[in-house]
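Asker: From the sequence below, what's the structure:
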Amino acid sequence: MESWKWRGRFYLYRWPSQRALKVLRDKVRTATSRSRTERPVAAVVAELNPVLRGWAGYFRKGNSARKFVAVDQYVHERLAIFTSDKHGLSGRNWAARYNYGWISRLGVFRLAGKWHGATAHAQR
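Answerer: This is a model prediction of the structure:
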């Protein structure tokens, strides 16, 4: 594992792998598939939150902030498209209809801000 130095300390230079991101995206895609639009959005969020919470807990050590933001954006997009399909709305203007306030009111677990920079050695 590589490390990088910031403010006199060495930090781990690691983040989630492409395979780990693909597995998470597959779980989100399955939960928000178009064939499951009969389910309420709250049930989909209740299914996704433990997955997101566990994934964040496992990968929060290191340098995962950018990957966490990318996952948050992906979850937001999938939920907005799912809700658009559920309500019969077409088009790619979901970003205007389903903004950050909407996803916050749903109670979706957000990964951004949940990472902790792990030092490469024990602190003294």
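Asker: only C-alpha atoms for contact and neighbour calcs from this point on.
Answerer: OK.
Asker: tally of neighbours for residue 95?
Answerer: Other residues near residue 95 come to 12 when the count uses other CA atoms under 10 Å.
Asker: From residue 62, how far off is it?
Answerer: 31 Å (CA to CA, to the nearest Å).
Asker: do residue 103 as well
Answerer: Taking CA to CA, one finds residue 103 at 27 Å from residue 62.
Asker: in stretch 77-96, what counts as buried?
Answerer: 77, 78, 79, 80, 81, 82, 83, 84, 85, 86, 94 (16 or more other CA atoms under 10 Å).
Asker: Reformat those as JSON lines; add distance to residue 46 and secondary structure.
Answerer: Shown next, in JSON lines, are the buried residues of stretch 77-96 (distance: CA to CA, whole Å; DSSP: H, G, I helix; E, B strand; the rest coil):
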{"residue": "77", "distance to residue 46": "17", "secondary structure": "helix"}
{"residue": "78", "distance to residue 46": "15", "secondary structure": "helix"}
{"residue": "79", "distance to residue 46": "12", "secondary structure": "helix"}
{"residue": "80", "distance to residue 46": "16", "secondary structure": "helix"}
{"residue": "81", "distance to residue 46": "17", "secondary structure": "helix"}
{"residue": "82", "distance to residue 46": "15", "secondary structure": "helix"}
{"residue": "83", "distance to residue 46": "15", "secondary structure": "helix"}
{"residue": "84", "distance to residue 46": "19", "secondary structure": "helix"}
{"residue": "85", "distance to residue 46": "19", "secondary structure": "helix"}
{"residue": "86", "distance to residue 46": "17", "secondary structure": "helix"}
{"residue": "94", "distance to residue 46": "21", "secondary structure": "helix"}
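Asker: Please give the structure of this sequence too, so both can be compared:
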Amino acid sequence: MAEVLSPMGLRLSEEKTGVVHLDEGFTFLGFRIQRQRQQGRGKRYVYTWPSDKALTSVKHKVKAIAQQTTNVSLGTLLRRINLVLRGWTAYFQHGVSSHTFHDLSHYVWWLIGRWLRKKHRHASRGSTYGVGIKSTDGCGQTHGERAALPGRIQGSHSLPVPRRENPHPVGRVRGAPTRLTPRSSGEPDAR
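Answerer: A predicted model of the protein is given here:
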């Protein structure tokens, strides 16, 4: 292998290079690659998921952002955290990452709750839970559940959501005429 790499100006690092069985698995570019049995079946497949080192690294980055200061708004904090998480999840989306993403989401939710309790020290725990976060779907419809990511910040720093006109105003149905029968000039107005 060294003979092939040396004309290109590359060399193998002996401490990082090893031969392992695929059942033992290995870490490459932040992914853990290992052959495992599929749950509920006897077939074996090669799975890739984010390595523990990569997950720990992104958790430390998010924690460092949250520990910088409490003198910023919740919206600013969420934007900073989202920048890190968007890039990390975009890189690892091609593996079997849903469990890792769920664990990371839980960790970030807990971290933001801790940040809110630190920022609002004199408030009760129940009053700070979910403060300033409203879950929305893609159309801007607000739901009752509270979520940190993705979410829309509410309050004075919230972004305006364009309002759509109701396609079916009260009393009108699409395609129905506005008046059922034309009025004659001598007929009194029904209003």
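Asker: hang on, the earlier thing: just name the closest of the buried residues of stretch 77-96 of the first structure to residue 23 of the first structure, please.
Answerer: The shortest approach to residue 23 of the first structure among those belongs to residue 78, at 15.0 Å (CA to CA).
Asker: wouldn't that closest one be in contact with residue 32 here?
Answerer: Yes. Residue 78 of the first structure is within contact range of residue 32, at 6.3 Å (criterion: CA atoms under 8 Å).
Asker: Tabulate the buried residues of stretch 77-96 of the first structure (TSV), appending distance to residue 21 of the first structure.
Answerer: As requested, the buried residues of stretch 77-96 of the first structure are arranged in TSV below (distance: CA to CA, whole Å):
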residue	distance to residue 21 of the first structure
77	16
78	15
79	17
80	20
81	20
82	20
83	23
84	25
85	25
86	26
94	23
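Asker: can you name the two of those that are farthest apart?
Answerer: 77 and 86 (14.0 Å).
Asker: Show me the strands in the second structure, by range?
Answerer: Counting by DSSP state E, the second structure has strands at residues 26-28, 31-37, 44-50, 133-134, 152-153.
Asker: out of these, nearest to residue 4 of the second structure?
Answerer: strand 26-28 (20.7 Å).
Asker: what range in the first structure does that closest one sit on?
Answerer: Across the first structure, nothing matches strand 26-28 of the second structure (TM-score structural alignment).
Asker: For that strand, buried residues please.
Answerer: residue 26.
Asker: Show which residues not belonging to that strand make contact with it.
Answerer: 20, 32, 33, 34, 51 (CA atoms under 8 Å, 6 or more residues apart in numbering).
Asker: what's the distance between the closest residue to the second one other than its chain neighbours and residue 34 of the second structure?
Answerer: What it means is residue 32 of the second structure. Excluding its sequence neighbours, the residue lying closest to residue 32 of the second structure (CA to CA, 6 or more residues apart in numbering) is residue 51, at 4.9 Å. Distance, residue 51 of the second structure to residue 34 of the second structure, by CA to CA: 11 Å.
Asker: Next: residue 89 of the second structure.
Answerer: 20 Å.
Asker: How about residue 55 of the second structure?
Answerer: Applying CA to CA to residue 55 of the second structure and residue 34 of the second structure gives a distance of 17 Å.
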